[in-house]
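1. Below: sequence and its predicted model.
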Amino acid sequence: MQDHKPASYENVAYDMDLDGGENLNGHGRDRHRERNGDRDRERNGDKDRYRERNGDRSRDGDRDRDRDRDRDRYRERNGDRDRYRERNGERDRYRERNGDRDRERRAVEDRENGRRRETDKENMMRERDREMAMMRSKQLEKERHERPNPSAPPVNLGSVPEDKVQGTGCCSGKRACIIVGVLAVLVIVVGALIGLVVWFVLPSCEKAKCDGTKCEDDEIDCARPYGNDDFVKVYRADIDDYAFVCAENWRTQDTSFVCQLLGYTSQREEQQEGTKLAPSGSSSFVAVNLSTIGTDGANSQLYFQKVTQCQNDLLVTIQCFKCGVRGGSIRIVGGNDAPLGNWPWQVSLALQGKHTCGASLISPYWLVSAAHCFEKGHATPSEWSAYFGFLEQSNRPSPIGLESITVNSNYDAKTNDYDIAVIKLLRAVATNDDVHPICLPNDGQTFTTGSECWVSGWGALHPSGTVSNKLQQLKVNILDFNRCNGPQSYDGELTQRMMCAGYWEGGKDTCQGDSGGPLACHRTDKWVLAGASSWGESCAMANKPGVYADLSSMLDFIRKTMQSNN
């Protein structure tokens, strides 16, 4: 049996130097160190492999992050491409709309040119036929004079005097022909003398604006109200502009004269005058010229004289008739039934008895509405009737007929530019708390962005609906023109004769049947007609508010129409 020694003894024996042999303890230490080195290298290899695995994981994370960043950049580029395509699509649609308008405009021009060419050709043919007929007539007349009529019975020359046989035309002899010629010459001479007398003796029509002598339309628009304070301005030929009227020398009859210049002649009992300080920065003043009144009562150039300054800086203010006041009180905000008397200037225009458009009463004889209401051959006054002072279409009062409908000559049915018409009633409407005119805007009055105004009418309550039975009212805001005409809204379709009112978020708006109705704004102590309902894209859509005809830009047309028909 082998005796096994403990490891400790063995180690001691190895420490002993036997027979001069080499030290075995050194080999033991080397082997121990070798084994420990293997373990260290294995441990370090494990650490390296661990670090390698962690490095792989880090690189995988970096790759994932890079891949996510690439995906984000790819999506961003695709989004930019989509937005670019969308912008290009909007541009293409805009160009397509403009192209359609241009093609339609060219087609209309081609048709008009074709009609003109056909008319010119017909006129040329008629003129040529007329000239050929005249030439044939002259030729026949000449032949009739030069040879005798072959069907006439033979004449016994022996029994007829010689002077009776010479002629066979309009005169039967030489003596008769001479007498006819002399009479023709006398007629020509007398006619020429009469023409000279008319030319030199009778006065000719010379256009001189506002001189009291009417020549075409030169006596229209000789005075204008100005600003919120109703100052008066009259035309002056020496400056070719309008001048403020000073308060000195002013009399009651002068108010009647200026109201006549403004076109208001039937409400003398309502005329009022006053005085107010001249606005700062105002220039060009006139005053009543007492020394020339009576020389020519209709000549405003003589009626007023130019002055450098008004006494005490006081100007005349005039109200030719009461307007812009109402008996009702606003109690409902936004698209609901209106109480009687809230909007006494609201008018219902019925085509052959059916409500079609709205209108605004601006004097007992006159209405303002939209031009597009009278398209498609519906401009005959006898087809229309006007209703005043009521709320429900099912309970309308007796109507008043129309005498005339004057559509602005610049109205464009394609763009709705100049969408305004002036209407005269067959008789004056009786005014009361429920029927009362609204004021026209004065020169210098503005309706700024954010101003609160009101619209009213019997229009449809939703885009596909029929007209409302009850009168509706809605408070709206005047909106920024540039934004309304921008790419997110009407994209360049508006003109300077238009304005926007409503809400950008939509939901409240005018609709079919409200066309021509009033956009009324309160100024100082009265209501003023800022616009007439004109058009829009559908009804109450976001970023598509109602578009209205801007009356301030078309006052000249309204005044001239009223004054020329008074």
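-> Sure thing, it's come through.

2. CA only for contacts and neighbour counts going forward, please
-> Fine.

3. Hmm, Glu383 and Gln352 touching each other?
-> Yes - using C-alpha atoms under 8 Å, Gln352 makes contact with Glu383 at a distance of 5.5 Å.

4. Show me where the stretch 251-400 of the chain has its helices.
-> For the stretch 251-400 of the chain, the helices defined by DSSP state H, counting those that start in this stretch occupy 252-262, 300-303.

5. Identify the residue nearest Tyr346 in space, chain neighbours excluded?
-> Check again: residue 346 is Gln, not Tyr. What sits nearest to Gln346 in space, not counting adjacent residues and going by C-alpha to C-alpha, 6 or more residues apart in numbering, is Ser360, at 5.3 Å.

6. Could you pull up the residues touching the one you found?
-> Counting by C-alpha atoms under 8 Å, 6 or more residues apart in numbering, Ser360 touches Trp345, Gln346, Val347, Leu367, Val368, Ser369, Pro437, Ile438, Gly516, Gly517, Pro518.

7. What of Arg427?
-> Contacts of Arg427 by C-alpha under 8 Å, 6+ apart are Tyr365, Ile400, Gly401.

8. Which one of those is nearest to Arg144?
-> Nearest to Arg144 among the contacts of Arg427, counting by C-alpha to C-alpha, is Gly401 at 63.0 Å.

9. Quick one: the strands in the stretch 351-500 of the chain, in order.
-> 354-363, 366-369, 384-388, 400-407, 421-425, 452-457, 472-478, 498-502 (DSSP state E, counting those that start in this stretch).

10. about what we covered before: dump the contacts of Arg427 to CSV, plus distance to Asp38 and neighbour count.
-> Below are the contacts of Arg427 laid out as CSV (distance: C-alpha to C-alpha, whole Å; neighbours: other C-alpha atoms under 10 Å):
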residue, distance to Asp38, neighbour count
Tyr365, 119, 20
Ile400, 120, 17
Gly401, 120, 17
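
11. want to throw those residues into JSON lines with distance to Val108?
-> Converted to JSON lines, the contacts of Arg427 look like this (distance: C-alpha to C-alpha, whole Å):
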{"residue": "Tyr365", "distance to Val108": "37"}
{"residue": "Ile400", "distance to Val108": "38"}
{"residue": "Gly401", "distance to Val108": "35"}
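
12. tally of neighbours for Met562?
-> 21 (other C-alpha atoms under 10 Å).

13. now the helix or strand hosting it, how far from the chain's geometric center?
-> Here Met562, judged by DSSP states H and E, is contained in helix 555-564. Relative to its chain's centre, helix 555-564 lies at 17 Å (C-alpha atoms, centre = their mean, to the nearest Å).

14. ok so, going back, of all the strands of the stretch 351-500 of the chain, which one comes closest to Asn88?
-> strand 498-502 (27.0 Å).

15. try this one side by side with the last:
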Amino acid sequence: MRPTRLIPALAAALLSLLALAPAGSAAPATDGGVTPYIIGGGYASNAPWAARLFSNGRQTCTATIIAPTWILTAKHCVSGGGLSFRIGSLDQTSGGTLANGVQTYTHSADLALVRLDRSVSATYSRLASSSPAAGTTVQVYGWGATYRCGSEINCQSQYLKVANVVVSGACTDAYGGSAICARYGNGITAGGDSGGPMVYNGLQIGVASTSDRQTTTAYTNVTRYRSWIQSIAGV
């Protein structure tokens, strides 16, 4: 199955159109300026490391805070510029801590690190050093679309959602990087979920890159790029 790129919603024209747009392999899913929502699943009750990403004030992607001044998200989520984040709140419209991005680092894979303009006290997402085997049930989080609608910016979730997906094996992300593919469990990622985490046993193993919004999703494999993340963010 060929997943379409997950949720780019950041870049005004390109990424907006790309989010979920079918591509030969996987194109970042664009949803009219927002990243995908989780379709199915349920509402998260505890995710203090979650961060909602805004580009020029517009809700776009999901992310995680991994250190006092560092955010981890997808590369296709940061091209729009004017990045800001609401950190540590399940409600994307209130609560938590607001911070702006002042410097962005991108990898050749679908990964980006954003340095914040202030130090944020939070429970930081811990990154795994190895990924689980095929058949393992893992969790994915995001503020993306809750159903397949014409412009997913109109069907995003105000509250952070979570779903179980089942690891199907290794694959590639939207840019050809190493990724973990997973199939529908009780939900699947959609526009607006891009950049959000895949979690196993409390550790982040992936960053949302692509999805067909029905059965299959691909998450850039964080465990394969730990040295790059550590060289920049120190974690």
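-> Yes, it's here. None of these values were measured; they are calculated from a predicted model.

16. between the strands of the stretch 351-500 of the first structure, which gets nearest to Ala287 of the first structure?
-> Among the strands of the stretch 351-500 of the first structure, the nearest to Ala287 of the first structure by C-alpha to C-alpha is strand 354-363 (28.3 Å).

17. Give me whichever of the helices of the stretch 251-400 of the first structure is most buried.
-> helix 300-303 (a mean of 22; mean count of other C-alpha atoms under 10 Å).

18. What helices and strands are in contact with that helix?
-> Here helix 300-303 of the first structure touches no other helix or strand, going by 3 or more C-alpha pairs under 8 Å, 6 or more residues apart in numbering; DSSP states H and E.

19. switch to 10 Å and redo it
-> strand 231-236, helix 252-262, strand 285-288 (3 or more C-alpha pairs under 10 Å, 6 or more residues apart in numbering; DSSP states H and E).

20. can the ones you listed go into a markdown table with extra columns for distance to Glu96 of the first structure?
-> Formatted as a markdown table, these follow (distance: least, C-alpha to C-alpha, whole Å):
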| stretch | distance to Glu96 of the first structure |
| --- | --- |
| strand 231-236 | 47 |
| helix 252-262 | 46 |
| strand 285-288 | 53 |
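
21. Of all the ones you listed, which one comes closest to Trp527 of the first structure?
-> Across those (criterion: C-alpha to C-alpha), the nearest stretch is strand 231-236, sitting at 16.9 Å.

22. what's the burial count for the closest residue to Val235 of the second structure other than its chain neighbours?
-> Spatial nearest neighbour of Val235 of the second structure, chain neighbours left out: Ile229 (6.8 Å); criterion: C-alpha to C-alpha, 6+ apart. Each residue near Ile229 of the second structure was counted by other C-alpha under 10 Å, and the total is 21.

23. Alignment lookup: Ile229 of the second structure to the first structure.
-> Counting by TM-score structural alignment, Ile229 of the second structure lines up with Ile558 in the first structure.

24. ok, its match to Ile362 of the first structure distance?
-> Counting by C-alpha to C-alpha, to the nearest Å, the gap from Ile558 of the first structure to Ile362 of the first structure is 10 Å.

25. which residues touch Val190 of the first structure?
-> Leu196 (C-alpha atoms under 10 Å, 6 or more residues apart in numbering).

26. That one -> the second structure?
-> Val190 of the first structure maps onto nothing in the second structure, by TM-score structural alignment.

27. Likewise for Lys354 of the first structure?
-> Aligned counterpart of Lys354 of the first structure in the second structure: Arg58 (TM-score structural alignment).

28. Hmm, Thr93 and its match touching each other?
-> No - at 11.5 Å, Arg58 of the second structure and Thr93 do not qualify as touching, with contact defined as C-alpha atoms under 10 Å.

29. ok so, going back, what about the helices of the stretch 251-400 of the first structure, which gets the closest to Phe447 of the first structure?
-> Nearest of these (C-alpha to C-alpha): helix 252-262, 22.8 Å.

30. now that closest one: which residue numbers in the second structure?
-> Counting by TM-score structural alignment, helix 252-262 of the first structure has no counterpart in the second structure.

31. picking up where we left off before, between all of the contacts of Ser360 of the first structure, which two are separated the most?
-> Pro437 and Gly516 (15.3 Å).

32. Same drill for these two, tell me which one is more crowded.
-> Gly516 (32 against 29).

33. Report the secondary structure state of the counterpart of that one in the second structure.
-> Aligned counterpart of Gly516 of the first structure in the second structure: Gly195 (TM-score structural alignment). Three-state call for Gly195 of the second structure (DSSP: H, G, I helix; E, B strand; the rest coil): coil.

34. Gly502 of the first structure: neighbouring residues, count only.
-> 26.

35. contacting residues for the equivalent of it over in the second structure?
-> If you follow Gly502 of the first structure across to the second structure using TM-score structural alignment, you land on Arg183. Arg183 of the second structure is in contact with 135, 137, 164-169, 211, 214-218, counting by C-alpha under 10 Å, 6+ apart.

36. Now with 6 Å, please.
-> Val165, Val166, Thr215, Thr216 (C-alpha atoms under 6 Å, 6 or more residues apart in numbering).

37. which non-adjacent residue is nearest the last one?
-> Spelled out, that is Thr216 of the second structure. Going by C-alpha to C-alpha, 6+ apart, Thr216 of the second structure has Arg183 as its nearest residue, at 4.6 Å.

38. Tell me the spacing between the one you found and Ala134 of the second structure.
-> 10 Å.

39. Please apply the same query to Asp212 of the second structure.
-> For Asp212 of the second structure, the distance to Ala134 of the second structure - C-alpha to C-alpha - is 19 Å.
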